[in-house]
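A.B. asks: How does the following fold in three dimensions:
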Amino acid sequence: MDTASQAPLILITGGSRGVGAATARLAAAQGYDVVISFVADEPAAASVVADVQAMGRRALAVRADSADPEQVAQLFATIDQQFGRLDVLVNNAAVLARQSRVEDLSPERMQRIFAVNAIGPMLCAQQAIKRMSYRHQGRGGSVVNVSSASARLGSPNEYVDYAASKGALETFTIGLAKEVAREGIRVNGLRPGHIYTDMHASGGEPGRVDRIKDTIPMGRGGQPEEVARAILWLASAEASFTTGTFLDVTGGK
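C.D. replies: I've put the predicted structure just below:
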């Protein structure tokens, strides 16, 4: 397979809805071939694939739970077979549970949230580095870890466990960026604020953004496409001297 003449390939975990889906569609418009992973919603994933293909790009959706090492390994093996390259990893997959105070959190909930939101990106990054790093005869690449403004704000009375998992992801981002900086790989983080996505329903409040939009200096919630543009800037050569840093897309919050 002639990988030199192929379009660049981006992998977006959790790419069937929200920010992930918006990033997949915008990436296709910018000339990327696109792989998304998803866990549950196959019709939504298929819709993203169809939209990418309609723009003339190659697309693939793979069912893979990023917290499961075997499923992650199979995801990357499938990418090797189908595309033979990987240029950008967007660690976007994350889970949120119902709003709760800390003393009411179950151990099972904490473990699941950390498994998906913190360990999952580490597992995916391991696989990506083995394909991108100069040490492994790779061509270099870019990793964008989707954190959250909650890592700075703490999300009291709602999602302290989610916020803590994103804090772990940010520390991982800093360390990995320094570790692979001379191997052709840039690693950055992105902090969305209050964005209009389906994720809020998982927390038990679909209308959450509208309830708290007056706490945002810009006075409104964000759209997934606004986050996607920032992700793809960090992934791109326009950010060629940017690594180990975080870009807030929060409307000033």
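A.B. asks: can we go C-alpha only for contacts and neighbour counts from here?
C.D. replies: Noted.
A.B. asks: Please name the residues that touch residue 116.
C.D. replies: By Cα atoms under 8 Å, 6 or more residues apart in numbering, the contact list for residue 116 reads 65-67, 93-95.
A.B. asks: Break down the chain into its strands, ranges please.
C.D. replies: Secondary structure of the chain (DSSP state E): strands at 9-12, 33-38, 59-63, 88-91, 141-146, 185-192, 246-249.
A.B. asks: structure for this one too, so we can compare:
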Amino acid sequence: MTEIQRALPVFPDLKGKAVLITGASTGLGAAAAEGFGRSGARVAVHYNASRDKAEQVAERVRAAGGEAVLVGGDVTQRDAPAAILTATLKAFGGLDVLVNNAGGLVKRVPIGEYSDALYDAVLDLNVRHVVAFMHQAVPLMLAQGRGGSIINVSSIAARHGGAGGSVLYAAAKGFISTATHGWAKELAQTGIRVNAVSPGVIETPFHDRYSTPAQMTAMQATIPMGRLGVPDECVGTFLYLASAAASGYVTGQVVEVNGGQYMP
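C.D. replies: From the prediction side, this is the model:
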């Protein structure tokens, strides 16, 4: 357990809550899953190709004091959100917290090299499945009659438009931020709160895949705190937004976690 993990508070009202985290086999999703486990939640650890890593995450959730099940599926496939939700409901009998974390840049491409295939891939991976999860999860939460928390994952790129061939990804995350505001308004009187976490430059497999060392150095130079973030530094925000006791009057917010790189 890291020092950050040891310092994180436990949220007693999350004990026993059913939580689904998409893209939870690595990075932010994996860190969040373990954080929910320390608060005694029941966590559906979603993965696509990384089943072995997802099982390791599930083991850490259990070791932390929570329950965990694995839920597989490629969120870019149109029938995947329904299947993932069905598996979660089968395991836990309900859904209290949905974390729409799955996403990715696809690849860095300059404007002159855009293609319809790239555009579709970016939307499928970052927008369409989030809309589908909202469309299908919200009625389930409403039918349960006990409210709930939905936490979307945006990005600092949604604020500044991205760079280095990442504009389509940044625009997709901009959709997530804007939709979070709208969904929160629509659901405000139902007991379902909708918020977003907007990470800055966090050391995850995302940047291992899409960013060069030179790009990482350049980004770090723009951060007032003078360093990159780590996934555990986002966990407290996820738990806070999930906890009705801690954030029951908070909805429609996009919470920036970026070391001061962007200050709205």
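A.B. asks: So after superposing, what's the score?
C.D. replies: Between these two chains, after superposing, the TM-score reads 0.92 (TM-score structural alignment, normalised by the length of structure 1); 246 aligned residues with a Cα RMSD of 1.5 Å.
A.B. asks: hang on, the earlier thing: can you redo the strands of structure 1 as a markdown table with mean neighbour count?
C.D. replies: A markdown table is the format used below for the strands of structure 1 (neighbours: other Cα atoms under 10 Å):
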| stretch | mean neighbour count |
| --- | --- |
| strand 9-12 | 27 |
| strand 33-38 | 25 |
| strand 59-63 | 22 |
| strand 88-91 | 27 |
| strand 141-146 | 27 |
| strand 185-192 | 26 |
| strand 246-249 | 19 |
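A.B. asks: got these as JSON lines, with distance to residue 169 of structure 1 columns?
C.D. replies: Shown next, in JSON lines, are the strands of structure 1 (distance: least, Cα to Cα, whole Å):
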{"stretch": "strand 9-12", "distance to residue 169 of structure 1": "16"}
{"stretch": "strand 33-38", "distance to residue 169 of structure 1": "19"}
{"stretch": "strand 59-63", "distance to residue 169 of structure 1": "23"}
{"stretch": "strand 88-91", "distance to residue 169 of structure 1": "10"}
{"stretch": "strand 141-146", "distance to residue 169 of structure 1": "7"}
{"stretch": "strand 185-192", "distance to residue 169 of structure 1": "9"}
{"stretch": "strand 246-249", "distance to residue 169 of structure 1": "11"}
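A.B. asks: Just tell me which of the ones you listed ends up closest to residue 82 of structure 1.
C.D. replies: With Cα to Cα as the criterion, residue 82 of structure 1 lies closest to strand 59-63 of these, at 8.8 Å.
A.B. asks: which residue numbers in structure 2 go with that closest one?
C.D. replies: Aligning strand 59-63 of structure 1 against structure 2 (TM-score structural alignment) gives residues 68-72.
A.B. asks: ok, back up a step: out of the contacts of residue 116 of structure 1, which comes closest to residue 49 of structure 1?
C.D. replies: Out of the contacts of residue 116 of structure 1, the member with the shortest distance to residue 49 of structure 1 (by Cα to Cα) is residue 93, at 17.0 Å.
A.B. asks: Just give me the match in structure 2 for the closest one.
C.D. replies: Here residue 93 of structure 1 is matched to residue 102 in structure 2, going by TM-score structural alignment.
A.B. asks: Run a quick neighbour tally on its match.
C.D. replies: 25 (other Cα atoms under 10 Å).
A.B. asks: For residue 25 of structure 2, give its distance to residue 43 of structure 2.
C.D. replies: 12 Å (Cα to Cα, to the nearest Å).
A.B. asks: which of the contacts of residue 116 of structure 1 map to contacts in structure 2?
C.D. replies: Compared against structure 2 with both residues aligned by TM-score structural alignment, their matches' Cα atoms under 8 Å, the contacts of residue 116 of structure 1 retain 66-67, 93-95.
A.B. asks: wait, what's in contact with the residue positioned nearest the centre of structure 1?
C.D. replies: Geometric centre of structure 1, nearest residue: residue 92, 1.7 Å, by Cα atoms, centre = their mean. Counting by Cα under 8 Å, 6+ apart, residue 92 of structure 1 touches 12-15, 19-20, 145-146.
A.B. asks: Tell me which residue of structure 1 lines up with residue 131 of structure 2.
C.D. replies: Aligning on TM-score structural alignment places residue 131 of structure 2 opposite residue 122 in structure 1.
A.B. asks: If you tally nearby residues, what's the number for the closest residue to its match other than its chain neighbours?
C.D. replies: Spatially, and ignoring its direct neighbours in sequence, residue 122 of structure 1 is nearest to residue 172 (7.7 Å; Cα to Cα, 6 or more residues apart in numbering). For residue 172 of structure 1, the count of nearby residues is 19 (other Cα under 10 Å).
A.B. asks: Quick check: the aligned residue for residue 172 of structure 1 in structure 2?
C.D. replies: Residue pairing (TM-score structural alignment): residue 172 of structure 1 is matched to residue 179 of structure 2.
A.B. asks: now do residue 236 of structure 1
C.D. replies: Under the alignment (TM-score structural alignment), residue 236 of structure 1 maps onto residue 243 of structure 2.
A.B. asks: Quick check: that match vs residue 249 of structure 2, distance?
C.D. replies: From residue 243 of structure 2 across to residue 249 of structure 2, the span is 11 Å (Cα to Cα).
A.B. asks: of those two, who's got more company?
C.D. replies: Using other Cα under 10 Å as the criterion, residue 243 of structure 2 and residue 249 rank with residue 243 on top: 19 against 10.
A.B. asks: Residue 104 of structure 2 versus that one, what's the distance?
C.D. replies: Computed as Cα to Cα, the residue 243 of structure 2 to residue 104 of structure 2 distance reads 27 Å.
A.B. asks: Repeat that for residue 222 of structure 2.
C.D. replies: 22 Å.
A.B. asks: Looking at those two, which is more packed in?
C.D. replies: Using other Cα under 10 Å, the more surrounded residue of residue 222 of structure 2 and residue 104 is residue 104, with 18 against 14.
A.B. asks: Verify the contact between the more buried one and residue 206 for me.
C.D. replies: Yes - shown here, residue 104 of structure 2 and residue 206 form a contact pair, counting by Cα atoms under 8 Å, at 7.0 Å.
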